[in-house]
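Visitor: This is a predicted model, with the sequence first.
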Amino acid sequence: MSSNIYDTWWQQALTNKYELACASLVIMVMTLAISWYKKTTTSSLAPLPPGPKGLPIVGYFPFLGPNLHHKFAKLANHYGPIFKIYLGSKLHVVVNSVELAKVVTGEQDENFANRDPHIAGLATSYNASDVAWAPNNANRRHLRKILVHEVLSNANLEASNSYRQHEVRKTVKYVYDNINTAVDINEISFSTVLNVLTKIVWGKGLAKGSKYINLSNDIRKVVSGVVEIAEGLNISDFFPSLARFDLQGVKKKMEGQMKQFDRIFEKTIEERISRAEVRGKVEGKKDLLEILLELKDQKTGPSITMTQLKALVVDIFLGGTDATSAMVEWAMAEILRNKNVIKKVQDELAEIVGFDNIVEESHLPKLKYLDAVFKETFRLHPPLPFLLPRAPNQTCVVDGFSVPKGSTIFLNVWAIQRDPKYWDNPSEFIPERFLNNERLEKWDYSGTNPKFFPFGSGRRRCPGIPLGEKMMMHILASLMHSFEWSLPTGEEIDLSDKFGIAMKKKKPLVVIPSQRLTNKNLYM
């Protein structure tokens, strides 16, 4: 009976092909709609943000210039506070306003707390085993706690004060030995910071007779190599299907640098273990490496793996050197191009430090104007114009637009900190704006003020702020207090920038020092 009914229905359907086609189409559409609805959240019903049209396959790539932050700021002026852009096969969403930054880093911070690591970042972080690139999970939070407690706590920052003071004095002596000779501010700042970090991690280095006598030089080669490789765009980051071919050799080159780093690690770890066996674990202050090795060997309580240990140390070096030296250079360039700013900086140093004294860390909290100079420098020249890219763990709605899971999120801090809606004369260098308490706003690096967050905000805010701030202030205060500075004949200060792992000056700041303090002993 049922077979006859089926046959009758089929014969009737065949006699009316139009109705059959309509019914099939309706069933197909309904099936696809139900399937799509199940696979997405309600938020995906919102439209994607507006954005420029690109070309098939390559997206908007052919229309980009070398400085993405400049291009994205122009696109924001055209498309608004949030826009989408396809770079290769990947969808990027760029957030360009204070209000929407608060949504991403505050209201929906947990949804946007994951990273979208690029290939270079994965290589240097041992496949996201660090703090910077790791997913937002318990492992990352545990590593961050270790970093903050063992390196960046007030007690440990105070304990490493002697390292910073010693290295800054070495830098002052080096500059004094090169009086009336042009020096590269970025280079000498980079060296100072790197030497400090090396001592924090490895103490005073290796024992005499070690094959690795000059540890700083070995680390410098690796860090400089990593920075150089990571400077440009890697096509494989935007065409994941091509990543296995490593067309530009970025992965291979970066893995080569990390092998060098591993070799240094193996030697130093071997030396630390033998040192601990000889002296026991009670003699002298432990360096960071010894502390981390103890955590690795811990049988109970929190512990870390060797891979995490190495990734954490790499974070310290890469996060602390390139950006810090770049900001010292930017700040000094802005100071030297404005005579009024020079006078205010040096008058404050004369009052707080005095001409018969050297700059010490105890002076730094009192240098209010120099602090404002740095904040204004970070406002105009944030080291990471888009911070590190985020990735939503689920499809979200921001400002009425859908931000799909799997997309890459850029927080355009460079544009936000130049928004004329919130900043008077936003392109001008005016440190006094950070000394104005009329608005009673909190101007610091904590990320709680969405108008000013050069180190990020929310769960993924940079943890290295306390150490970086001390290093920058100490280096620049010492250079400005100990020397007068002039440009080589015929040169002018160029504030053009270039996009890279940290936003740097396109043309390095090369200036000539002359003695400012009368007592030559202050340079020794």
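Guide: Nice, I can see it.

Visitor: Only C-alpha atoms from now on, for both contacts and neighbour counts.
Guide: Will do.

Visitor: Just list the residues touching Thr448, thanks.
Guide: 442, 457-458 (CA atoms under 8 Å, 6 or more residues apart in numbering).

Visitor: Give me the buried entries from these.
Guide: In terms of neighbour count (16 or more other CA atoms under 10 Å), the buried residues within the contacts of Thr448 are 457-458.

Visitor: What are the buried residues along stretch 78-88?
Guide: 80-88.

Visitor: Would you mind putting these into CSV with secondary structure and distance to Gly301 alongside?
Guide: Below are the buried residues of stretch 78-88 laid out as CSV (DSSP: H, G, I helix; E, B strand; the rest coil; distance: CA to CA, whole Å):
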residue, secondary structure, distance to Gly301
Gly80, coil, 49
Pro81, coil, 46
Ile82, strand, 44
Phe83, strand, 46
Lys84, strand, 45
Ile85, strand, 46
Tyr86, strand, 46
Leu87, strand, 45
Gly88, coil, 45
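
Visitor: Verify the contact between Thr324 and Lys470 for me.
Guide: No: under the criterion of CA atoms under 8 Å, Thr324 is not in contact with Lys470, lying 10.2 Å apart.

Visitor: More neighbours: which of the two?
Guide: Thr324 (24 against 16; other CA atoms under 10 Å).

Visitor: mind checking the SS state of that one?
Guide: Under DSSP: H, G, I helix; E, B strand; the rest coil, the three-state class of Thr324 is helix.

Visitor: Could you pull up the contacting residues of it?
Guide: 189-190, 193, 468, 471-472.

Visitor: Quick one, which of those residues are buried?
Guide: Buried subset of those (neighbour count, 16+ other CA under 10 Å): 189-190, 193, 468, 471-472.

Visitor: Quick check: His92 is in a strand.
Guide: Yes: with three-state DSSP as the criterion, His92 is part of a strand.

Visitor: For it, list the residues it contacts.
Guide: 84-86, 407-410.

Visitor: burial of the closest residue to Val313 other than its chain neighbours, as a residue count?
Guide: Excluding the flanking residues, the one nearest Val313 by CA to CA, 6 or more residues apart in numbering is Val201, at 7.5 Å. A count of nearby residues for Val201, using other CA under 10 Å, gives 20.

Visitor: Check it against this one:
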Amino acid sequence: MHSQPAMAQDVQSSYYLLLATILVLPLLLLKLRPHRHGVETNLPPGPWRLPVIGSMHHFVGALPHRAMRDLARRLGAPLMLLRLGELSVVVASSASAAREVMRTHDGALATRPLTAALRALHKDGFGLVFAPKGEHWRQLRKLCVTELLSTRRVRSLRGCRQAAAATLVASVTAQSSSTSEPVNVSSLLSTYVTDAAVRAVVGDRMGDRDAFLACMDEGAKVATGSSLVDLFPSSRLARALSGTARRAELYSAKMSRLMDVVLEEHRATRSATRAGDEEEDLVDVLLRLQTDGGLHIPLEIGTFRALITVRPRSVMRCERDLGDDAAVGYPKKLRRAQDEVRGAFAGESRVREEALPDLRYLQLVIKETLRLHPAVPLLIPRECQEPCRVLGYDVPVGAMVLVNAWAIGRDVESWGADAEEFRPERFDEGGRCAVDFKGTHFELVPFGAGRRMCPGIALNVAVMKLALASLLFHFDWEIPGGAAPHDLDMTESFGTTTRMKNDLWMQATVRVPLPSL
């Protein structure tokens, strides 16, 4: 359930920032002041740098997580230091480096750096993801772990997910039956995850769902937009050229108006019998806790908005589940997963979520997909608040610290010579049987670890499993036009999350139809 700051997400746009910097270079050289973090004796190694822009030229035309992995390999450094304008960025690219960042020095690195956009977006209150380390953050974390995203709460929202999955299956069925054309799996899964998330957060009682969803998408773009002021915080010119704060303020005002409507709708329909009901959506839970005095922090509108407008992101890897099985030459793996699902639900008309934990091979497919394709390849950044040494190197105070989960998941030292290969069976071999993504095995960290680990793992995985199992149960899948598996374009793009650059189109044949209503 992640959103990601501009410098972690949008380094790809550094090409345009580079052009802008060149245009104003004379003025910047006059305005820039030294940006010192104190005395460091042994900084991590880094690539060669240019004046003013530092290491930014290494990312022109490249996906940031891939470029960082390649730089780390060339340097032979699991920890490296980049300079992006005035910013110091430390990147961890191995399991050992990740362990020190997220466990050994978790306390020193437990706060988040804030871009200009994020500061403007959260001026009315922070949600859990970007709240600075402190009592407010600790109380929000407790709220999420014990109430909003607890195992019990996620289980109680099963009906929301099953309704969204039924809509997904019906949509694929309608498209595959009405035309011989392939279906857009990416688009349908995007609609599914949005539907499942909105049902969980606001239920079915929201008047203008489309406006709410459009505003959420707009917020993600505002939060992840690049800004010169983030690269050159000491430059008055950069601040003058940036319109980031203004765009963020306009978005906040729009979302606040929509949130007022959502809250009024929920207050109007809540009743004494509904309070505490197992069918509560997340807005209901917050309103109940507010009324009962169960909140130990002030529920400011900004905090409320931030808590309920973060959607599950990892489920977007469902398209990769299908794509990797079929596209990289592994149709036998696709068939094995499909046989397992159909065998478990033989004679039934749909997938039951409560039975999914018993499907072992499906669990392996999920693990392998998250290993190769974490939804947030550069985990949400941390900021160094006090002197610490990682792998013997000094981390500058004030530096942004990134964990390259994508590179760690493909590290041959952890995963062997076939680290780039999609092979779910690896998790059934030797010492990897116990490896999981819940924060204790640092060679697999798609959700992070430590104090800042994503608290929504259970919700993310539940949404993901149900979608994949439903698609495998109800349909047979083929590549359109009889193309070979390697002909599918699996190129990635980078944004709020990393996903396929081009939509995945597949030919679907109904094998287990949904029952008629």
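Guide: Nice, thanks for sending it over. Since the model is a prediction, treat every value here as computed from it, not as a measurement.

Visitor: what TM-score comes out when they're superposed?
Guide: The TM-score (TM-score structural alignment, normalised by the length of structure 2) is 0.84; 468 aligned residues with a CA RMSD of 2.6 Å.

Visitor: Let's have the buried residues of stretch 78-88 of structure 1 in TSV, adding distance to Val341 of structure 1.
Guide: Below are the buried residues of stretch 78-88 of structure 1 laid out as TSV (distance: CA to CA, whole Å):
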residue	distance to Val341 of structure 1
Gly80	35
Pro81	34
Ile82	36
Phe83	38
Lys84	40
Ile85	40
Tyr86	43
Leu87	41
Gly88	45
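
Visitor: Please identify which of these is nearest to Thr15 of structure 1.
Guide: The closest of the buried residues of stretch 78-88 of structure 1 to Thr15 of structure 1 turns out to be Tyr86 (CA to CA; 48.3 Å).

Visitor: which ones are touching that closest one?
Guide: The neighbours of Tyr86 of structure 1, taking CA under 8 Å, 6+ apart as the test, are 54, 59-61, 92.

Visitor: repeat for Ser190 of structure 2
Guide: Met316.

Visitor: Am I right that it sits in a helix?
Guide: Yes: under three-state DSSP, Ser190 of structure 2 sits within a helix.

Visitor: Please verify my assumption that Val172 of structure 2 contacts Gln507.
Guide: No: the criterion here is CA under 8 Å, and Val172 of structure 2 misses it with Gln507 at 9.9 Å.

Visitor: Quickly list what's touching both of these two.
Guide: Val183.

Visitor: And stretch 120-140 of structure 2, end to end?
Guide: 20 Å (CA to CA, to the nearest Å).

Visitor: hang on, I meant stretch 367-386 of structure 2
Guide: End to end - CA to CA - stretch 367-386 of structure 2 spans 35 Å.

Visitor: okay, and it goes to which residues in structure 1?
Guide: Mapping stretch 367-386 of structure 2 onto structure 1 (TM-score structural alignment) gives residues 375-394.

Visitor: Flag every buried residue along the matching stretch.
Guide: Buried residues in stretch 375-394 of structure 1 (16+ other CA under 10 Å): 375-394.

Visitor: what helix or strand does the equivalent of Gly500 of structure 1 over in structure 2 sit in?
Guide: Counting by TM-score structural alignment, Gly500 of structure 1 corresponds to Gly495 in structure 2. Secondary structure assignment for Gly495 of structure 2, by DSSP states H and E: no helix or strand.

Visitor: ok, Gly495 of structure 2 touching Ala6?
Guide: No: counting by CA under 8 Å, Gly495 of structure 2 stays clear of Ala6, with 9.5 Å between them.

Visitor: Find residues that contact each of these two.
Guide: Thr224.

Visitor: more neighbours, the two?
Guide: Shown here are Gly495 of structure 2 and Ala6; by other CA under 10 Å, Ala6 has more neighbours (25 against 20).

Visitor: End to end on stretch 114-125 of structure 2, go ahead and measure it.
Guide: Distance across stretch 114-125 of structure 2, first residue to last, is 13 Å (CA to CA).

Visitor: Just give me the neighbour total for Leu23 of structure 2.
Guide: Using other CA under 10 Å, Leu23 of structure 2 is surrounded by 11 other residues.

Visitor: wait, what's in contact with it?
Guide: Contacts of Leu23 of structure 2 by CA under 8 Å, 6+ apart: none found.

Visitor: Need the counterpart of it in structure 1.
Guide: Checking with TM-score structural alignment, Leu23 of structure 2 has no match.

Visitor: for Val403 of structure 2, same thing?
Guide: By TM-score structural alignment, Val403 of structure 2 lines up with Leu411.

Visitor: and the contacts of Tyr86 of structure 1 as JSON lines, adding secondary structure?
Guide: Formatted as JSON lines, those follow (three-state DSSP):
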{"residue": "Gly54", "secondary structure": "coil"}
{"residue": "Gly59", "secondary structure": "strand"}
{"residue": "Tyr60", "secondary structure": "coil"}
{"residue": "Phe61", "secondary structure": "helix"}
{"residue": "His92", "secondary structure": "strand"}
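
Visitor: Selection in PyMOL covering whichever of these are buried, please.
Guide: Command for PyMOL, covering only those of those found buried under the criterion 16+ other CA under 10 Å:
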select buried, resi 54+59+60+61+92
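
Visitor: ok, the contacts of Tyr86 of structure 1 in structure 2, which still hold?
Guide: Among the contacts of Tyr86 of structure 1, the contacts conserved in structure 2 (both residues aligned by TM-score structural alignment, their matches' CA atoms under 8 Å) are 54, 59-61, 92.

Visitor: any idea which of the residues you listed is closest to Lys221 of structure 1?
Guide: Nearest to Lys221 of structure 1 out of the kept ones among the contacts of Tyr86 of structure 1 is Phe61 (CA to CA; 32.3 Å).

Visitor: In contact with that closest one, which residues?
Guide: 54, 86-88.

Visitor: Keep only the contacts of Thr324 of structure 1 that stay in contact in structure 2.
Guide: Under both residues aligned by TM-score structural alignment, their matches' CA under 8 Å, what those keep in structure 2 comes to 468, 472.

Visitor: For Leu487 of structure 1, state which of the contacts of Thr324 of structure 1 is nearest.
Guide: Ser189 (18.0 Å).

Visitor: Contact partners for that closest one?
Guide: Ser189 of structure 1 sits in contact with 324-325, 328-329, 475, where contact means CA under 8 Å, 6+ apart.

Visitor: Can you add distance to Gln417 of structure 1 and give those back as TSV?
Guide: Output for the contacts of Ser189 of structure 1, formatted as TSV (distance: CA to CA, whole Å):
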residue	distance to Gln417 of structure 1
Thr324	19
Ser325	21
Val328	19
Glu329	19
Ile475	25
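
Visitor: Okay then, goodbye and thanks.
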